[in-house]
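1. next comes the sequence, and after it the predicted model I'd like to discuss.
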Amino acid sequence: MLNTTRMMKRLACASLLAVLAACGSAPVGPGFYRVERGDTLSKIARSNRQPVQNIVRWNNLTNPDSIEVGQVLRVAPPGNVASTGGAAGGSTRSSGAGSASASTAPRPAPADSAPSSAPASAISLIWPADGTVIRRFDGSNSKGIDISAAAGTPVVAAASGTVVYAGNGLRGYGNLLILKHNADYLTAYAHNRVLLVKEGQSVARGEKIAEMGDTDTDRVMLHFELRYQGRSIDPSRALPAR
């Protein structure tokens, strides 16, 4: 059964999704699948002719019993990963694991009330844009950092990952990208003028993914968030000093 508390804490898409994560209606890339209401991991595996353990491994799922509506899952082998043999869903749990219950728009997860408990040191980021930091993380009113620069300033991936959300369905974030880096960490990039990558796409650290803009805000800036297991933590703890 879907853990409601966990769902509320994650960005709705991969962990969104997992997390800030996003449930949108935009199509996903080849080899990926967006979880729909009523889906289970075993059902998804069967539909894509894969064993459940492959889906778990390819998506770094720490809890196969918890998938979320809108979460984007890899359902085909990555280029350098061989599929485990066996009929889909036939050799592992067939109990309706991870039943996704309610479809919702992506919502931000609550801020981390104890930032020191989240090991930001476990991930290393680069600055997602050049510019001036005009607002810092405080865990309450600001769940990330705001970087101001000229419209069109390149926005780059702070770390390698997969695009799990690309859209403007979350009020207050404008044109938003969410990248999943591993089972625990996501980064979010808001208020962009234009998005240059699509859901399901893999991006490299430092790759240009958007251009800075002022969508759903009153000035040109990038709002950048780092999330650990769905909870906002201070991005500056994982960024190099300036």
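-> Yep, that arrived.

2. C-alpha from now on. contacts and neighbour counts both.
-> Will do.

3. distance between the ends of stretch 43-51?
-> 10 Å (CA to CA, to the nearest Å).

4. identify each buried residue in that stretch, please.
-> 43-46, 48, 50-51 (16 or more other CA atoms under 10 Å).

5. need those residues in TSV with distance to residue 5, can you?
-> Shown next, in TSV, are the buried residues of stretch 43-51 (distance: CA to CA, whole Å):
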residue	distance to residue 5
43	23
44	23
45	25
46	28
48	29
50	29
51	28
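
6. ok, those residues vs residue 235, which is closest?
-> residue 44 (34.0 Å; CA to CA).

7. now do the SS call for that closest one.
-> helix (DSSP: H, G, I helix; E, B strand; the rest coil).

8. same check, this time on residue 5
-> Per three-state DSSP, residue 5 ends up helix.

9. that one and residue 59, how far apart?
-> 21 Å.

10. before we move on, what about residue 47?
-> Where residue 59 is concerned, residue 47 sits at a distance of 17 Å (CA to CA).

11. picking up where we left off before, what is the nearest of the buried residues of stretch 43-51 to residue 192?
-> Nearest to residue 192 out of the buried residues of stretch 43-51 is residue 44 (CA to CA; 32.9 Å).

12. structure two is appended below for comparative analysis:
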Amino acid sequence: MAIRQWIRMGNGLIWLPAIAVGVLLAGCTSTQKSSVGVVDRNHSGANSAVQRQPVTSGQYRVQRGDTLYSIAFRFGWDWKALAARNGIPAPYVIRPGQIIRFDGQPGQTRPTAVATAPVVTNPRTGSSVSSRPPAPPQQPPVRPQSQPQKTVATAPVSAPNTSIPRSAAGWVWPANGPLIGRFSSNGSLNKGIDIAGELGQPVLAASDGSVVYAGSGLRGYGELVIIKHSDTYVSAYGHNRRLLVREGQQVKVGQTIAEMGSTGTDRVKLHFEIRRQGKPVDPLQYLPRR
């Protein structure tokens, strides 16, 4: 004989077979457990470590500690393209509260008004000269002026270590240790490599360049150093215990720039990235073979 149970439906009671009761309850349970992920784009843009794909819409309000390089790194843009898109001239100063826009594709430029300097006549020679003062030399982007400089320990500048193996392009490994994470071109996976090591182990500059970011403002990277090697390439060194360089400092290949640590992650390791015109590339294609 089939087992039946009373089930309340609305204001009344009905008889249902036991198996039907089980199916009904299971359906209710699964409905309660299911959920739809919601992304707060307005909030995540300012606090997430880095966008996996270039952002081509929306805007970002500059926070204390930001530089043009760190914003470009975070949102997948080349720093030159981002400066051009927002009409930011050299020396690329940005300030807290300033709006950085990402509409369009990286590489597109936003038209900017160019003021023309008045032309005056030199009374001695009769020749025409411009009254515009000479343009200042180009400098790397700097922190917003209201941001106090972060105190970091600085390592003495040493001569390049010629004993470190280099690739044909002049790159060296940024740390000794086993490779525990490889680059992936998939949009949601690793955009660099991970090298295991000991706490406090030296982290080396992979090539000559200028430090354009040193801080912990990009969530997920911990204490981070970004080095500009040319108008094309930058490299990034994350999860350090201590930074030994500051923004604007020139570094040589093989120079110690930080101490390996576990800030922003669950183990001691170095996360290392190389970006070509703002796009992550596989560091193993640039580093010497082991």
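-> Happy to help now that I have it. What you see is a predicted model; the values in this text were computed from it and never measured.

13. TM-score of the superposition?
-> Once superposed, chain against chain, the TM-score is 0.58 (TM-score structural alignment, normalised by the length of the first structure); 164 aligned residues with a CA RMSD of 3.7 Å.

14. between residue 5 and residue 59 of the first structure, tell me which one has more neighbours.
-> residue 59 (18 against 8; other CA atoms under 10 Å).

15. in the first structure, which residue range corresponds to the longest helix along the second structure?
-> Looking across the second structure with DSSP state H, the single longest helix is helix 18-33. Against the first structure, there is no aligned range for helix 18-33 of the second structure (TM-score structural alignment).

16. so what does that helix touch, helix or strand wise?
-> Packing contacts for helix 18-33 of the second structure, counted by 3 or more CA pairs under 8 Å, 6 or more residues apart in numbering; DSSP states H and E, involve strand 4-9.

17. just tell me the aligned range of the strand it packs on in the first structure.
-> Counting by TM-score structural alignment, strand 4-9 of the second structure falls onto no part of the first structure.

18. stretch 278-286 of the second structure now?
-> Going by TM-score structural alignment: stretch 278-286 of the second structure matches residues 230-238.

19. got the end-to-end distance for that stretch?
-> Span of stretch 230-238 of the first structure from end to end, CA to CA: 16 Å.

20. next one: stretch 166-181 of the first structure
-> Note: stretch 166-181 of the first structure ends 15 Å apart using CA to CA.

21. gap between the closest residue to residue 167 of the second structure other than its chain neighbours and residue 235 of the second structure?
-> In space, residue 167 of the second structure comes closest to residue 288 once its chain neighbours are excluded; the distance is 4.2 Å by CA to CA, 6 or more residues apart in numbering. Distance, residue 288 of the second structure to residue 235 of the second structure, by CA to CA: 16 Å.

22. who's more crowded, these two?
-> residue 235 (22 against 17).

23. if I pick the aligned residue in the second structure for residue 159 of the first structure, what's in contact with it?
-> Residue correspondence to the second structure (TM-score structural alignment): residue 159 of the first structure is matched to residue 207. With contacts defined as CA atoms under 8 Å, 6 or more residues apart in numbering, residue 207 of the second structure is in contact with 170-172, 229, 252-254.

24. which one (most neighbours) among these?
-> Using other CA under 10 Å as the neighbour criterion, residue 254 leads these with 27 neighbours.

25. was I right to think it contacts residue 174?
-> Yes. Between residue 254 of the second structure and residue 174 there is a contact under CA atoms under 8 Å: 7.5 Å.
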